[in-house]
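*Asks:* I'd like to go over a predicted model; first the sequence, then the structure.
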Amino acid sequence: MTAVADNTLVSERDLSKLKWRCRRGLLENDLFIERFFRRHESHLTVFHAEGLRQLMDLSDNDLLDLMLARKEPADDLDRPDVHAVLALLRTPQ
């Protein structure tokens, strides 16, 4: 399935749910995700939110490998929304 870019901003309620969903057990992941929200939450779109939801289905170690660019998205994760969110997550300060 290919994600279609939906540039609608995420509602406050959906943003709150998404932040809750993004809580991780691995501190390193939490640091990446917290930085992502600090930088992008005010202009987060439905497109990005869906990519982030897809990433949150991964185990902590698989997610960290993607965020550190040790791996690239494959199979069901090889989608435009996932790639877009990873680019934002990987952007250093």
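*Replies:* Noted; the coordinates are in hand. Numbers count the residues shown, from 1 in each chain.
*Asks:* C-alpha from now on. contacts and neighbour counts both.
*Replies:* Will do.
*Asks:* how about the helices in the protein?
*Replies:* 12-21, 27-40, 46-56, 60-67, 80-90 (DSSP state H).
*Asks:* try this one side by side with the last:
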Amino acid sequence: MNAAAPAPDPGPDPAPEQVPEQVPEQVPDLAPDLAREIERLRWQCRRGMLELDLLLNRFLERDFADLAVEQRIAFVRLLGYPDQILHDWLLGQAVPAEPLLGDLIGRIRAAMTTTDG
């Protein structure tokens, strides 16, 4: 019996600027029950950077329910991007190539500056 040779190690992950923006291509399923969908997304909003946790969860809790279906799908796709790319987009250091993602980033950034009231 021939044992298969182990696959070569692909090496470290590429630097953020080398990650193509088309990473999360799959179209997510949105749960029919909005509360259940928000609960599921709350876990996806947990990131390796506390700042991203706070920004994404605040937007999820305050604004997600007001989004149109295509914007909700874009938000789910947005959560598929690496932390460093999201960080750069949310701080205005980079801009997504896809207009719908750019609009969504703008909404999240606007939510950063609004207060509860």
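*Replies:* Structure received. The structure displayed is predicted, hence computed values, not measured ones.
*Asks:* can you put the helices of the first structure in a markdown table and add mean neighbour count and distance to residue 73 of the first structure?
*Replies:* Formatted as a markdown table, the helices of the first structure follow (neighbours: other CA atoms under 10 Å; distance: least, CA to CA, whole Å):
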| stretch | mean neighbour count | distance to residue 73 of the first structure |
| --- | --- | --- |
| helix 12-21 | 13 | 20 |
| helix 27-40 | 15 | 16 |
| helix 46-56 | 20 | 9 |
| helix 60-67 | 17 | 7 |
| helix 80-90 | 19 | 7 |
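*Asks:* if I pick the residue nearest the centre of the first structure, what's in contact with it?
*Replies:* A centroid search over the first structure (CA atoms, centre = their mean) returns residue 52, at 2.9 Å, as the residue closest to the centre. Applying CA atoms under 8 Å, 6 or more residues apart in numbering, we find residue 52 of the first structure in contact with 81-82, 85.
*Asks:* what lines up with residue 89 of the first structure in the second structure?
*Replies:* Alignment note (TM-score structural alignment): residue 89 of the first structure maps to residue 108 of the second structure.
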